[in-house]
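**Student:** after the sequence you'll find the predicted model.
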Amino acid sequence: MRYILVEYAHAQDDDPVRVYSEVDREDLETRRVEFYDNGLWFAYGEEHGGDEALSKAPFPADVRALNVPGEVTARTIPASVFREVWDQAAERPDGFMGMFF
């Protein structure tokens, strides 16, 4: 498994500003947590469901290929960072319901 953080400098209101992804040996996304500027977040995969929202395209072997200077920054992160974000996502209401808690 690889763990990737993609950050968007100028995301639109309906686009995430940070996306944490878990990627398997075939470079396919297996879990993802998205964070938005307005405080909402969404988790996909495993117990959160929504597998259809996971990327169908494989990630590049070198995630730096996703970088666009001043716009998009992609980097590999430690598994422990992804697990911490994933575990926190499991403890909070997500998405739309998160606005009420």
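**Tutor:** Ah, there it is. Numbering: from 1, shown residues only.
**Student:** okay, CA-based contacts and neighbour counts for the rest of this
**Tutor:** Noted.
**Student:** count the residues that sit near the closest residue in space to residue 101 that isn't next to it in sequence.
**Tutor:** In this structure, residue 101 finds its nearest non-sequential neighbour in residue 93, 7.1 Å apart by Cα to Cα, 6 or more residues apart in numbering. Neighbours of residue 93 under the rule other Cα atoms under 10 Å: 16.
**Student:** likewise residue 81?
**Tutor:** Neighbours of residue 81 (other Cα under 10 Å): 14.
**Student:** and here's the other structure:
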Amino acid sequence: MRYIMLEYTEPQEDEAQRVYSELDRENRETRRVELYPGGLWFAYGDEHGREEALNPTPFPDDIRELNVPGQVTARTIAPGIFREVWDQAAERPDGFMGMFF
């Protein structure tokens, strides 16, 4: 497994500011957590389900290819960082609907 984070410099109101992804050996997403500027989050894969929302296209071997100066920064992160974000996401209300229940 490999873990990456994409950070968007100026996301639109309805776009994630940070996206944490777990990739398998073929560089396909197996789990993802999206954090939005307003504090909302959405998690996909594993116990959260919604695998259809995961990116079906393999990520490049060199994650830096996803960098767009002034717009998005992509980097590899430690497995522990991803696990911490994933675990925190599990403790919060689930995305938009979680604000009401």
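**Tutor:** Done, it's in. Just so it is clear, the model here is predicted, and its values are computed rather than measured.
**Student:** verify the stated contact: the residue nearest to residue 101 of the first structure with residue 48.
**Tutor:** No - counting by Cα atoms under 8 Å, residue 93 of the first structure stays clear of residue 48, with 10.8 Å between them.
**Student:** ranges for the helices of the second structure?
**Tutor:** 79-91 (DSSP state H).
**Student:** next, the buried residues of stretch 43-60 of the first structure.
**Tutor:** 43, 44, 45, 51, 54, 59 (16 or more other Cα atoms under 10 Å).
**Student:** ok, now which ones touch the nearest residue to residue 15 of the second structure once chain neighbours are set aside?
**Tutor:** Counting by Cα to Cα, 6+ apart, residue 36 is the residue found nearest to residue 15 of the second structure once chain neighbours are left out, at 6.6 Å. With contact set as Cα atoms under 8 Å, 6 or more residues apart in numbering, residue 36 of the second structure has these partners: 14, 15, 16, 17, 18.
**Student:** what's the answer for residue 20 of the second structure, then?
**Tutor:** Here residue 20 of the second structure is in contact with 3, 4, 5, 6, 32, 33, 34, 82, 85 (criterion: Cα under 8 Å, 6+ apart).
**Student:** swap in residue 56 of the second structure?
**Tutor:** Here residue 56 of the second structure is in contact with 28, 29 (criterion: Cα under 8 Å, 6+ apart).
**Student:** one more time with 10 Å
**Tutor:** 27, 28, 29, 30 (Cα atoms under 10 Å, 6 or more residues apart in numbering).
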